[in-house]
Each structure stands twice: as C-alpha cells, then as structure tokens.
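Participant: model this:
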Amino acid sequence: MLKVTKAVFPVAGLGTRFLPATKASPKEMLPIVDKPLIQYAVEEAIEAGITELIFVTGRSKRAIEDHFDTSYEIEAELEARGKEKLLDLVRNIKPSHVDCFYVRQPTARGLGHAVLCAEKLVADHPFAVILADDLLYCERPVMKQMIDVFNHYHSSIVGVEAIAREDTRSYGVVEGREWEEDIFKLSGIVEKPAPDDAPSNLGVVGRYVLMPSIFAHLRKLEPGTLGELQLTDALHSLLTEEQVLAYRYYGTRYDCGSKLGYLKATVEFALRHPEIGDSFDAYLRDYVAHLTV
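Facilitator: The predicted structure is shown next:
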C-alpha cells in the first residue's frame, strides 16, 4: 500500500515579495504570534502522518536547522527552573518520532529545481510538498485532507482554491473537469495566465502530494528565461502520462509572502490564541471604537 510519510519543504528562495532573507531572519522564521511560519507548516505535516521532513535549504537558512535541533542547554535551564509548560513547548518543536533531513540547493532555480534536489531522499515514495509562505488554517489540517484523497485515488494531487479572475496572473491555474465534489481531473495547468486566458478560477496553492514519477519530468525540463525549473511545467508534462488531480481544500489561506497576508494572519491567529485571544479581541474592539468616534 502506498503511504505518504515524507514531506519536502522548499525554503531556499529569497521571498522578495515580503523581505529579503538574511542570515539573521530567513522569511520562514518570521513569527505568527508565538511560532515561526515553518513551525506551522511542519505541524500541519505531522498531523497528517508525516514522519520524515526534508528541508531544501539555501544560503542564510541555517536558522531553520537550528530551530529543529535539540536545545540541550535551554531544556536543562527550563527544567531546573521548573518551567514545565515551556519545556514541553520546546521539546515538541519536533516530536521524537519525526526525523529531519537537509539538502542544499546551491542557487535558487525555481520550485521545480528545489523539489528535484530532494529526489535521493524521497527515492521511490509518494511525498508531500509544503510551502511555508502559504499558511493554511482549518481544524482538519489541509495536508491531512489531501493525503486522505491520495489514499483513495493514488494519484498526484495539487491543492487549489477559488480565486478572483483579476488575480490569475499570480497563480498557476488548473484546467479540467470536476470528477466529484471538490475533486477535479486535470487536463492542463497554465502558469500565471491573463484573466481572459485563464481556463478556470481555481489557482494552485503551496500544497502538493506527488508520485515519485514527477522527478523524471523535472529532469527533462528546459530552464525558463530566468534559468528556473517550474513544478507547474513538470505537472503539465506528468498529466500526459498519468492521472493528476486537483483538490479544492477546506480552510483559510494566508499569503504570508505578502505584507498584507502576513498581517492578516498575525491578527487572526492572535484572536484564536488560547492565552491572548480574548484580551486581543477586547483591544481591537476598543481600538476600532476610538477610530469611529
């Protein structure tokens, strides 16, 4: 039986739509309330049954490795001070049954190339791809939803959401027919089409479950004008040989690669936070009341 136990996290890119990565603060380490973006992505994967985390890193991303490493000194200090709650939080950054692996992408050559860098670690297993910039919220984790679909169809799956027509230039847009509710059999994917040329209103988001056959198609790709290999192009090639599905997930997406999306996520996750949610809600209500006076 095919089982998805590996997830690839491409974190080598600079993310210049928000802030350039620096040695001190790679974008994936930007906090949403009390956890960095990459932690939310990893927790989503673990809740979906993933036990092997493969990080495709680049220059200036050492902070991510340090974040998931064991912090003996911090743990000893917290234990000595009797801070059990904080100690549990630190120890659960990466549960003991989960393993982390790291591979370096020498230069940022697109998402497709980043995924290709993980080929030897993935081998011949189906695997997930999770982009931490796309922070997804749902009580039933989106990656768990997608793996459940994969377990039924054993096909590569891309996560999609309904988008406004005027936003199509920012997405890969899928073409196909609805097979059953929220599941579409693909006939094509168009990268960032003009609104009038978009084949649908379903845009690809940063969640994928892929068969290992995708690697052969990634290796055959010709680099684009910027020297990049696009995962979208490899998927378009893959679906000429085997079934590829799109799944319209249940949940809310925050585009944390943009300033506005990052701020929205910060506010809404703060409102849901068990410790500060009520106080933050009261503050916002008071703030808005003063604005309307």
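
Participant: going forward, measure contacts between C-alpha atoms and count neighbours the same way
Facilitator: Noted.

Participant: can you list contacts of the helix or strand that contains residue 113?
Facilitator: In the assignment (DSSP states H and E), residue 113 maps to helix 111-117. Residues outside helix 111-117 that contact it (CA atoms under 8 Å, 6 or more residues apart in numbering): 8, 10, 12, 56, 103-105, 108, 129, 215, 218-219, 228-232, 234.

Participant: filter these down to the ones in strands?
Facilitator: Among those, the residues falling in strands (DSSP state E) are 8, 10, 56, 103, 104, 129.

Participant: burial measure for the fourth one, as a count.
Facilitator: Each residue near residue 103 was counted by other CA atoms under 10 Å, and the total is 17.

Participant: ok, the nearest residue to it once chain neighbours are set aside - contacts?
Facilitator: Spatial nearest neighbour of residue 103, chain neighbours left out: residue 56 (5.0 Å); criterion: CA to CA, 6 or more residues apart in numbering. Counting by CA under 8 Å, 6+ apart, residue 56 makes contact with 8-12, 102-105, 114-115, 117-118.

Participant: contacting residues for residue 75?
Facilitator: 87, 90, 91.

Participant: which of the residues you listed sits closest to residue 16?
Facilitator: Nearest to residue 16 among those, counting by CA to CA, is residue 90 at 29.9 Å.

Participant: from residue 117, how far off is that closest one?
Facilitator: Applying CA to CA, to the nearest Å, the value for residue 90 to residue 117 is 30 Å.

Participant: one more to put side by side:
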Amino acid sequence: MSQHQPIRKAVFPVAGLGTRFLPATKAVPKELLPIVDRPLIQYAVDEAREAGIEQMIFVTGRGKTAIVDHFDIAFELEATMRERDKDMSVLDASSATPGDIIAVRQQVPLGLGHAIWCARAVVGDEPFAVFLPDELMVAQAGGGTGCMKQMVEAYGEVGGNLISVLEVPREQVSSYGVIDPGEARDNLTEVRGLVEKPPVAEAPSNKIVSGRYILQPEVMRVLETQGKGAGGEIQLTDAMARMIGQQPFHAVTFAGRRFDCGNKLGFVEATLALALEREDMGADVRAIAERLLG
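Facilitator: Have a look, this model is predicted:
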C-alpha cells in the first residue's frame, strides 16, 4: 500500500440557517435536531472518529455556538447525573479531548466553497476531509464500516482527492452533482469530470456526489481566487473540477445507505429507519407504525 499523508482533520460546514426546518431552527441549529436521540452532527463526528480523524473543524455562523457546546463538558448536568447514579456512558460520544474541536466563523454566506476556505488556517498544509452533516451516511447493518472509513482506506491506495458517490435511478440524476467516470475497479472509480444537475439524457453516469470528500490542501489556493459560480456562490464543485487532471481524483461508491436530512421527508425517513433498527425500541416502533398505517 502506498504511503500518503494521513487524514487527521475534518471540516464540517455548519453555518447554514436551516430555513427548511423553521420554526424548529429559529433558536436551535439544524445540526442539533435529533435523529432518534442523537443530534445530526453527532453522526458525522462519530463517522469521522471511526475513520481515525482527530480534529473536528466546525465552520459556524451567528447563533450556531450550541454546536460547539454540544461537545463540551456540561458540569452541572454531569454532577447531577453522578449524584443520582445515572448512566454516564450516554454522554461519551458528545465528549471531546481539549483541542479536538475548533470553530471558525463564516461571516457572510458565500457558498460551500467559501465555507471550506474559511478553515484554511486550521487545515494548513495537510489533506483533510469534508463532511456535509445533512447527508446522513449509515453503514450496512451487521458490522459494515462508515463512509469516511471506506474513503480513508481507498486514499491509502491512491492518494490525491476522493469523493463519495452513490448510484441512483437514472431518472433522478438531474437533482444532483454527477461524476464523469473513467476506469473502475471494485468500489473505486476514476473521476474525469463533475457535472452539476445534468439533464437525464446528457448525464455521464448515475453516480451522484454524496457529501463526503478527501481533499488536498491545494484546493484552498484554488478557492482563494475563484469567482462566484452557480447561485452567485463560491462553489466547491468548481474548485474540485479545476484539480481534476492536476492530481489523482477518484470516487468511492459507498457500501451503505444515505439519508438526505436537508429536507423534512429525508429527516423523517432517517428517524424511522434508525429507530426500527434499535434493539431497545425497534419492535415497539414497528408496532406503532403498523397501528398508524392500519
């Protein structure tokens, strides 16, 4: 296996307003809305930790400090739980060692590419991962590995830049970013180009970009000088497209499931799917669903 600089840092763009979920997100960040009993952002951080990532960089905006607070020590809560002899292990996943959580501000909403660029000083001259928390990526049941761990393993072989992709029915491709594929083996596909929301008849494949990236630090230099693209925003897709041909670029087809929690239907679907799989409640949730549907 080739030796490549390890992926130690991950960037989480979490500055969005979450307007699709108003009024719930008026005072509570969308990323803290729970899927069953765990905030959406927690699933992404857990996935990063599984992949060996050590430092989480949150690109936040005004009113989003609660995301960082979630991973802090809650002295009063923990003291009360200890006094009452409560199970403290439920807080383990939301704990972080000092220095593992870093927050930077995106003062102006200029797009995903700009949000990533805001983390440039913390990323430094290292390759890094990007997680879009709205995309909830769930490993296959029965011991499957998470999306980023699959990507880190592929990165160990090929290096360069990687994105996660999923195959969707051909008629759905016009709603997503799609790769122009080259050579493929196993779950790894060479990326020759990226096309944003192509017409079905013109789509180069049915493999859609699905919210996980491993990028080389040179992307920050590209974003530095990049103008606005679609929607009047600085687009990460545009910067990645400029790096194709300059560095190795591959897609990893994720063996698992994706839930689009950026919209209400996907959020409800994820909540139901994960609740049904829980040993402590799955049977009861199934009974409730059958009763409601009956």
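
Participant: that older thread, how about TSV for the ones in strands among the contacts of helix 111-117 of the first structure, with distance to residue 172 of the first structure added?
Facilitator: Listed next are these as TSV, based on distance: CA to CA, whole Å:
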residue	distance to residue 172 of the first structure
8	20
10	17
56	22
103	26
104	26
129	16
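
Participant: which of these lies closest to residue 209 of the first structure?
Facilitator: Using CA to CA, residue 129 is the member of those that lies nearest residue 209 of the first structure, at 6.3 Å.

Participant: what's the burial count for that closest one?
Facilitator: The tally of other residues near residue 129 of the first structure (other CA under 10 Å) stands at 20.

Participant: for the stretch 151-294 of the second structure, which segments count as strands?
Facilitator: Along the stretch 151-294 of the second structure, counting by DSSP state E, counting those that start in this stretch, strands occupy 161-167, 177-185, 188-196, 207-215, 249-253, 256-260.

Participant: the fifth one vs the first structure, average offset?
Facilitator: If I follow you right, that is strand 249-253 of the second structure. Superposed on the first structure, strand 249-253 of the second structure shows a mean distance to its aligned partners of 0.7 Å (mean CA distance after the TM-score superposition for the first structure).

Participant: hang on, the earlier thing: elements contacting the helix or strand following the helix holding residue 113 of the first structure?
Facilitator: Later in the chain than helix 111-117 of the first structure, the nearest helix or strand by DSSP H and E is helix 119-122. Helix 119-122 of the first structure sits against no helix or strand, with contacts defined as 3 or more CA pairs under 8 Å, 6 or more residues apart in numbering; DSSP states H and E.

Participant: who touches helix 119-122 of the first structure?
Facilitator: Residues from elsewhere that reach helix 119-122 of the first structure (CA under 8 Å, 6+ apart): 6, 54, 212, 215.

Participant: same list, those residues, but as CSV with neighbour count please.
Facilitator: Compiled in CSV, the contacts of helix 119-122 of the first structure are given as follows (neighbours: other CA atoms under 10 Å):
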residue, neighbour count
6, 23
54, 22
212, 16
215, 24
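
Participant: what comes up buried for stretch 33-43 of the second structure?
Facilitator: For stretch 33-43 of the second structure, burial by neighbour count (16 or more other CA atoms under 10 Å) applies to 33, 35, 39, 40, 41, 42, 43.

Participant: hmm, I typed the wrong one, I wanted stretch 90-106 of the first structure.
Facilitator: Neighbour-count burial for stretch 90-106 of the first structure [16+ other CA under 10 Å]: 90, 91, 93, 94, 102, 103, 104, 105.

Participant: same check, this time on stretch 222-237 of the second structure
Facilitator: Within stretch 222-237 of the second structure, the residues that count as buried by 16+ other CA under 10 Å are 222, 223, 224, 226, 234, 235, 236, 237.

Participant: among the residues you listed, which one lies nearest to residue 80 of the second structure?
Facilitator: Checking those against residue 80 of the second structure by CA to CA gives residue 236 as the nearest, at 44.6 Å.

Participant: just tell me what that closest one corresponds to in the first structure.
Facilitator: Here residue 236 of the second structure is matched to residue 231 in the first structure, going by TM-score structural alignment.

Participant: can you pull the contacts of that match?
Facilitator: The contact partners of residue 231 of the first structure, by CA under 8 Å, 6+ apart, come to 110, 111, 112, 113, 115, 218.

Participant: can I get those in JSON lines with distance to residue 74 of the first structure?
Facilitator: Shown next, in JSON lines, are those (distance: CA to CA, whole Å):
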{"residue": "110", "distance to residue 74 of the first structure": "36"}
{"residue": "111", "distance to residue 74 of the first structure": "35"}
{"residue": "112", "distance to residue 74 of the first structure": "37"}
{"residue": "113", "distance to residue 74 of the first structure": "36"}
{"residue": "115", "distance to residue 74 of the first structure": "33"}
{"residue": "218", "distance to residue 74 of the first structure": "42"}
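
Participant: buried subset of those residues as a ChimeraX selection?
Facilitator: Applying 16+ other CA under 10 Å to these leaves a buried subset, and the ChimeraX line that selects it is:
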select :110,111,112,113,115,218
